[in-house]
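> need coordinates for the following:
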Amino acid sequence: MTFFRNLSLFRFPESVSKSLNTLDKELESKRLRECGPMELATRGFVSPFGRDSEDLVHQIGAFSLVSIGSEERLLPSVVVNEELADKLSKITEKEGRRIGGKERKRLKEEVISELLPRAFIRPSRLSAYLDSERGWFVVDSASRKSAEDAVTEVREALGRFPATPMAPEESPRNLMTDWLVGGKLPEGLVLGEEVELRDPAEAGAIVRCRRQDLESDEVREHLKSGKQVFQLGLVFEDRMSFVLGEDLVVRKLRFLDVVLDQMGEDTAESARAELDASFALMTLELRTLFERLEQWFGLPRPGERD
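Next comes the predicted model:
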């Protein structure tokens, strides 16, 4: 298993935790099936251990790792349009008549039906995990749509999964701007080398800095002009670095040497043992980070009413 690189975070109430005891059985009904000859795409759960395993959940304590797979037929619009143009040209030459919009639409559907069974299939996989004790659902993606699709897949499998995006009590944009302006960060945090500053006005200026001293005069001048922090590079307790967005999505997550050294240099006896070690290490490290995010931004676990 490779460590997650991006984190989209959701919270779910304590009442959901009980239903996670049978998560493996619940996901069985949503196992990924092959994309049929007339289907554009299918989506479902696959084994975190890879093709050689049937297990749909990898669990260590309160943490449950799941993988959502998809198969998508690649049918570029340029290919469809080219085939349609050829079909329209032949009809015009043979019958010498003008083809209306309704017939053109029908012919396009025929072209798609003819091409679909021959289209290549592109597989993909998205990893996520659930922390039943603390109520976190963590998706390895910075894409809002992909993360929400993952929530939907779990919800359809369980029948009920009221996981909600972050609803911070403290504005991340204002708080991170204060960190950068004042230079006083919460204990355990230091500035990284990346920032995105924006003028909050509509269509305002955007400044992106990478490999930059964030305490430099150049950055401070942008802050003095009223720009605010939308993304900020941070290092947490010398154990991980990441870029935190005002949407509280964690991007470019990287564990540092002090964490990676805990994995040891010996090769794992099996893929399953390697997954055990890396998943346990990652989830425990991230649980500590999430606890601090709760404190900094005010991220209470939702109750049943939520």
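
> alpha carbons only for contacts and neighbour counts from here, please
OK.

> from the contact counts, what lies against the lengthiest helix in the chain?
Determined from DSSP state H, the single longest helix within the chain is helix 271-297. Contacts defined by 3 or more C-alpha pairs under 8 Å, 6 or more residues apart in numbering; DSSP states H and E place helix 271-297 against no helix or strand at all.

> to check against the first, give me the structure of this:
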Amino acid sequence: MFPRNLTAFRFGAPPRAHVREILEALANYRVREPGPMEFAASGFVSPYGRTDDRLGICHENVLGFVYQVRARDLKASALNEEIAKRVEKIAQDEGRNVGGRERKAIREDVLNELLPRAMVTVSNTTGWIDLDNGWVVVDTRTRRRAEDVLSELRSALGSFPAVRLSPEESPRLLMTHWLNTLELPQGITLGDEAELRDPATAAGALVRVRRQDLDTDEIREHLRCGKQCFAVGLTVDDRMSLVLSEDLSMRSVRATDVVLDQAITEHESVDAEIDSRFALAVLEVRALFDRLSTLFRIPRPEVV
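Presented below is the predicted three-dimensional model:
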């Protein structure tokens, strides 16, 4: 359950005092199959496998979960092709054009016929809630999916005042400073990837580099011309490598060999191995967030 991507939210007062109370709330939000006329259904499944009833994995006061979306795979191209066939048939058989209202009715008829027969695809998103430290962590690089997960948690828990990160130190300016001066905090080193943009306009000049030394005159020339760093590859404390974006989401997250060597051990069962890997992921990501919270001054909402 070690994440490949990280999108985080913060909260003050925990939604429940203990993980078992959250598990009880999630029990009413198990995933189900979408109905014949539904495009998708979502909910939670077990981290331990398809046949397991447990909806969470626990380490201390941290609850890991798996959010699942079951969606009918009805491609727009197939839908539009069938509509076009029917419109063409009416034009040929009756010698008239099909108006907008009739075309809309045809679309509804086609949708009603094709949707129940469409295959159901499954996608999983893992994450966890750290009750003691006020973090919701979602393994996705897509803000929309992270918000979907948070919305499902809010539905299950009644309310959940988790919010986006609000750093007091601008990540973009600080990352630009790191690239420009090579003055990085102790324990943090540059990777080989960066995204530089002209911040003046949304469609401004964009430069992406990968597998390239970032300590070069070429990079500094881009910065001298006004571009800023919107994402940069970093290695933190020789334990985690990642690409950090200006919104503090992270992609290409990898544990280094220092961490992976700790995970190489024999376990009594598959469940024990899952528990062990989850505990390791929680500890490493928590340490990572502690560093980022200090660097970018990310406050935790006040506990009222």
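
> where does the TM-score land?
Superposed pair, TM-score by TM-score structural alignment, normalised by the length of the second structure: 0.96. Supporting alignment: 303 aligned residues with a C-alpha RMSD of 1.4 Å.

> so how far does the longest helix of the first structure sit from its counterpart in the second structure?
Once fitted to the second structure, helix 271-297 of the first structure is off its aligned match by 0.8 Å on average (mean C-alpha distance after the TM-score superposition for the first structure).

> and that helix, how far out from the chain middle?
16 Å (C-alpha atoms, centre = their mean, to the nearest Å).

> likewise stretch 99-115 of the first structure?
Here the centre of stretch 99-115 of the first structure is set off from its chain's centre by 36 Å, with C-alpha atoms, centre = their mean.

> name the residues of that stretch that are buried.
By neighbour count on 16 or more other C-alpha atoms under 10 Å, the buried set for stretch 99-115 of the first structure is L107, K108, V111, I112, L115.

> quick one: contacts for L65 of the first structure?
P48, V57, H58, Q59, S127, A128, Y129, L130 (C-alpha atoms under 8 Å, 6 or more residues apart in numbering).

> the strands in the stretch 51-200 of the first structure, which residues?
Here the stretch 51-200 of the first structure has its strands, by DSSP state E, counting those that start in this stretch, at 58-60, 63-74, 120-131, 136-139, 164-165, 189-198.

> of these, which is nearest R254 of the first structure?
strand 189-198 (12.0 Å; C-alpha to C-alpha).

> mean shift between that closest one and the second structure?
With mean C-alpha distance after the TM-score superposition for the first structure, strand 189-198 of the first structure departs from the second structure by a mean of 0.9 Å once superposed.

> mean deviation (superposed) between the helix or strand just after that strand and the second structure, please.
Proceeding C-terminally, strand 189-198 of the first structure gives way to strand 206-210 as the next helix or strand, assigned by DSSP states H and E. Here the mean offset of strand 206-210 of the first structure against the second structure after fitting is 1.1 Å, by mean C-alpha distance after the TM-score superposition for the first structure.

> buried sites along strand 206-210 of the first structure?
So for strand 206-210 of the first structure, nothing qualifies as buried (16+ other C-alpha under 10 Å).

> the next helix or strand after that strand to strand 206-210, inter-axis angle?
The helix or strand immediately downstream of strand 206-210 of the first structure is helix 217-224, counting by DSSP H and E. For helix 217-224 of the first structure against strand 206-210, the angle by axes from the mean of the first three to the mean of the last three C-alpha atoms, to 10 degrees is 150 degrees.

> now which residue in the first structure aligns to S166 of the second structure?
Superposed on the first structure with TM-score structural alignment, S166 of the second structure falls opposite A167.

> hmm, L299 and its match touching each other?
Yes: counting by C-alpha atoms under 8 Å, L299 is a contact partner of A167 of the first structure at 6.5 Å.

> and stretch 174-190 of the first structure, how far out from the chain middle?
With C-alpha atoms, centre = their mean, you get 26 Å for stretch 174-190 of the first structure.

> tell me which residues in it are buried?
Going by neighbour count (16+ other C-alpha under 10 Å), the buried part of stretch 174-190 of the first structure is L175, M176, T177, D178, W179, L180, V181, V190.

> how about the closest residue to the third one other than its chain neighbours, what does it touch?
Using C-alpha to C-alpha, 6 or more residues apart in numbering and skipping the chain neighbours, the partner closest in space to T177 of the first structure is V229 (5.0 Å). By C-alpha under 8 Å, 6+ apart, the contact set of V229 of the first structure is R173, N174, M176, T177, V195, E196, L197, R198, E246.

> shouldn't the fourth one be in contact with K224?
No: under the criterion of C-alpha under 8 Å, T177 of the first structure lies out of contact with K224, with a separation of 11.0 Å.

> could you check how far the spatially closest residue to L292 of the second structure that is not a sequence neighbour is from R10 of the second structure?
The shortest distance from L292 of the second structure to any non-neighbouring residue, by C-alpha to C-alpha, 6+ apart, is to I298 (7.6 Å). Using C-alpha to C-alpha, to the nearest Å, I298 of the second structure is found at 9 Å from R10 of the second structure.

> okay, and the common contacts of those two?
Counting by C-alpha under 8 Å, 6+ apart, the contacts common to I298 of the second structure and R10 are L165.

> neighbour-wise, which of the two wins?
Taking neighbours as other C-alpha atoms under 10 Å, I298 of the second structure and R10 compare with R10 leading, 22 against 17.

> still on that earlier bit, from the buried residues of stretch 174-190 of the first structure, pick the one nearest A119 of the first structure.
Within those, proximity to A119 of the first structure (C-alpha to C-alpha) peaks at M176, which comes in at 47.2 Å.

> show me what the closest one aligns to in the second structure.
M176 of the first structure maps onto M175 in the second structure, by TM-score structural alignment.

> once you drop chain neighbours, what's closest to the residue most central in space within the first structure?
The first structure has S141 as the residue nearest its centroid, 1.8 Å off, counting by C-alpha atoms, centre = their mean. Nearest non-adjacent residue to S141 of the first structure, counting by C-alpha to C-alpha, 6+ apart: N6, 5.0 Å away.

> burial measure for that neighbour, as a count.
Using other C-alpha under 10 Å, N6 of the first structure is surrounded by 21 other residues.

> tell me who's in contact with it.
V139, D140, S141, A142, V249, V250, R251, K252, L253.

> re the thing from before, in JSON lines: the contacts of V229 of the first structure, plus distance to R211 of the first structure.
Below are these laid out as JSON lines (distance: C-alpha to C-alpha, whole Å):
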{"residue": "R173", "distance to R211 of the first structure": "21"}
{"residue": "N174", "distance to R211 of the first structure": "23"}
{"residue": "M176", "distance to R211 of the first structure": "18"}
{"residue": "T177", "distance to R211 of the first structure": "19"}
{"residue": "V195", "distance to R211 of the first structure": "9"}
{"residue": "E196", "distance to R211 of the first structure": "12"}
{"residue": "L197", "distance to R211 of the first structure": "15"}
{"residue": "R198", "distance to R211 of the first structure": "18"}
{"residue": "E246", "distance to R211 of the first structure": "20"}
